[in-house]
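>>> 3D, please:
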Amino acid sequence: MSRIDESRDFLPVRIAVLTVSDTRTAADDRSGDTLVERLTGAGHALAARAILPDDRGAIADRLRAWIADPQIDVILSTGGTGLTGRDVTVEAHRDVYEKEIEAFATVFTIVSMQKIGTSAVQSRATGGVAGGTYLFALPGSPGACRDAWDEILARQLDYRHRPCNFVEILPRLDEHQRRK
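Take a look at the predicted model:
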């Protein structure tokens, strides 16, 4: 069963938060605020924050820039994961992924089903890895951001979490690029 191993030290990670919205501003970005509150409250560092419109190319460019930044370990985006024509965050994420974390979407759906029932099928939340950086695309509602953080990411981004977690393999995510 999963648990926190108190004999291990907490290792903070550096997390960037990207809000994808045609209408949100810094003054009313409740989902971005939710993620920032949760990650800093857990002891992690906010490495960067931005708001971009629903533009696939611009989103992918920002993701690539943050992936290339050695001061960013994890990117959390919120918004643009639905089914409408303007929802292109998932496609932008997949444009940059080296590997997709398929189980993230599955586990997020299970968590969502417990909160919103079958409406969970309308989310296309996703996770992946690129350039030694974790990327997660979350829905644009504060509730979905809370659920993703509280039920999945808070544990997986905690080095003390057992039996395994994302932090302990972080140094090995780009090992294929270092081999000669």
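>>> use CA for all of it now, contacts and neighbours both
Will do.
>>> can you give me the helices for the chain?
30-41, 56-68, 89-96, 102-116, 142-148, 154-156, 166-169, 175-178 (DSSP state H).
>>> Put together CSV for these, with mean neighbour count on each row.
Conversion of the helices of the chain to CSV gives the following (neighbours: other CA atoms under 10 Å):
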stretch, mean neighbour count
helix 30-41, 19
helix 56-68, 18
helix 89-96, 22
helix 102-116, 16
helix 142-148, 21
helix 154-156, 18
helix 166-169, 16
helix 175-178, 10
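>>> Dump the ones you listed to JSON lines, plus distance to T78.
JSON lines is the format used below for the helices of the chain (distance: least, CA to CA, whole Å):
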{"stretch": "helix 30-41", "distance to T78": "7"}
{"stretch": "helix 56-68", "distance to T78": "11"}
{"stretch": "helix 89-96", "distance to T78": "9"}
{"stretch": "helix 102-116", "distance to T78": "14"}
{"stretch": "helix 142-148", "distance to T78": "7"}
{"stretch": "helix 154-156", "distance to T78": "16"}
{"stretch": "helix 166-169", "distance to T78": "20"}
{"stretch": "helix 175-178", "distance to T78": "28"}
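>>> For the comparison step, fold the sequence that follows:
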Amino acid sequence: MRSEKEKMLAGDFYNADDEELVKEREYARNLTFEFNNTRPSEKRKKEEILRKLIIAKGSFYIEAPFYCDYGYNIEIGENFYANFGCVILDVNKVQIGNNVLLAPNVQIYTATHPIDPEERIAGKEFAEPIVIGNNVWIGGGTIICPGVKIGDNVTIGAGSVVTKDIPNNVVAVGNPCRVIRKI
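Sure thing, here's the model as predicted:
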């Protein structure tokens, strides 16, 4: 029998009220609370808090406030920056490459719910992983939806809603986000 966490990470329906998952979300919320309430001048302390939460392969900087569900599903590459108000609902894996910049209020959602109202009312949830390539700039207020892959060397325009994969070497904007030109 698989645990609810195993189901969650496999992208299957799972119970978010599972005791283990509730404890893990509480742990992440306590760390993000501590991070968000640490003085801006205490950069080393802020980084130490985040390194308890996320998987960082190199240098990074995240402005407060920052919010996530679990933290351990977030993997960031070298030279990552997230501006104010970043939200990552990491119910499934979020893999972010090297040299990625997130403007203010970028939201990354792996979590989703069934379209069928009966399944949704029954409390079913699931999640799909998100992959963001290398050398990507995501404009302010962008929302990245579950299951999306953004290629390398991409710029996403401010206010975009990314519902489908974006290929390498393009500029993409809009709701829904679409490629407007190659780089």
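>>> Let me see the TM-score of these two.
Superposed pair, TM-score by TM-score structural alignment, normalised by the length of the first structure: 0.26. Supporting alignment: 78 aligned residues with a CA RMSD of 5.3 Å.
>>> Any idea which of the helices of the first structure gets closest to T133 of the first structure?
helix 56-68 (5.9 Å; CA to CA).
>>> Could you tell me the angle between that closest one and helix 89-96?
50 degrees (axes from the mean of the first three to the mean of the last three CA atoms, to 10 degrees).
>>> State the helix or strand in which I108 of the second structure lies.
For I108 of the second structure, the host element (DSSP states H and E) is strand 107-109.
>>> Check which helices and strands the helix or strand just after that strand sits against.
Scanning forward in sequence from strand 107-109 of the second structure by DSSP H and E, the next helix or strand is strand 111-112. Helices and strands touching strand 111-112 of the second structure, by 3 or more CA pairs under 8 Å, 6 or more residues apart in numbering; DSSP states H and E, are strand 126-127.
>>> got a list of what the closest residue to F136 of the first structure other than its chain neighbours touches?
Nearest residue to F136 of the first structure, sequence neighbours excluded (CA to CA, 6 or more residues apart in numbering): G127, at 4.2 Å. G127 of the first structure makes contacts with E100, I101, E102, F104, A105, Y134, L135, F136, A137, as judged by CA atoms under 8 Å, 6 or more residues apart in numbering.
>>> Report the two of those separated the most.
Within these, two members stand farthest from each other by CA to CA: A105 and Y134, at 14.0 Å.
>>> so A92 of the first structure sits right up against A60, yeah?
Yes - applying CA atoms under 8 Å as the test, A92 of the first structure and A60 come out as touching, 4.8 Å apart.
>>> re the thing from before, nearest to E175 of the first structure among the contacts of G127 of the first structure?
Proximity to E175 of the first structure was ranked across the contacts of G127 of the first structure by CA to CA; first place goes to Y134, at 14.2 Å.
>>> need the contact list for the closest one.
D73, V74, I75, G127, G128.
>>> Looking at these, which is nearest R49 of the first structure?
I75 (9.5 Å).
>>> Residue for residue, what is the longest helix the second structure has?
Looking across the second structure with DSSP H, the single longest helix is helix 19-36.
>>> buried stuff in that one?
Across helix 19-36 of the second structure, burial judged by 16 or more other CA atoms under 10 Å covers L21, R25, Y27, A28, R29, L31, T32, F35, N36.
>>> coming back round to it: quick one: which of the helices of the first structure is nearest R49 of the first structure?
It's helix 30-41; of the helices of the first structure, that one is closest to R49 of the first structure (CA to CA) at 8.4 Å.
>>> Now do the closest one: which elements does it pack against?
strand 14-20, strand 45-52, helix 142-148.
>>> Apply 10 Å and report the result again.
Helices and strands touching helix 30-41 of the first structure, by 3 or more CA pairs under 10 Å, 6 or more residues apart in numbering; DSSP states H and E, are strand 14-20, strand 45-52, strand 74-78, helix 142-148.
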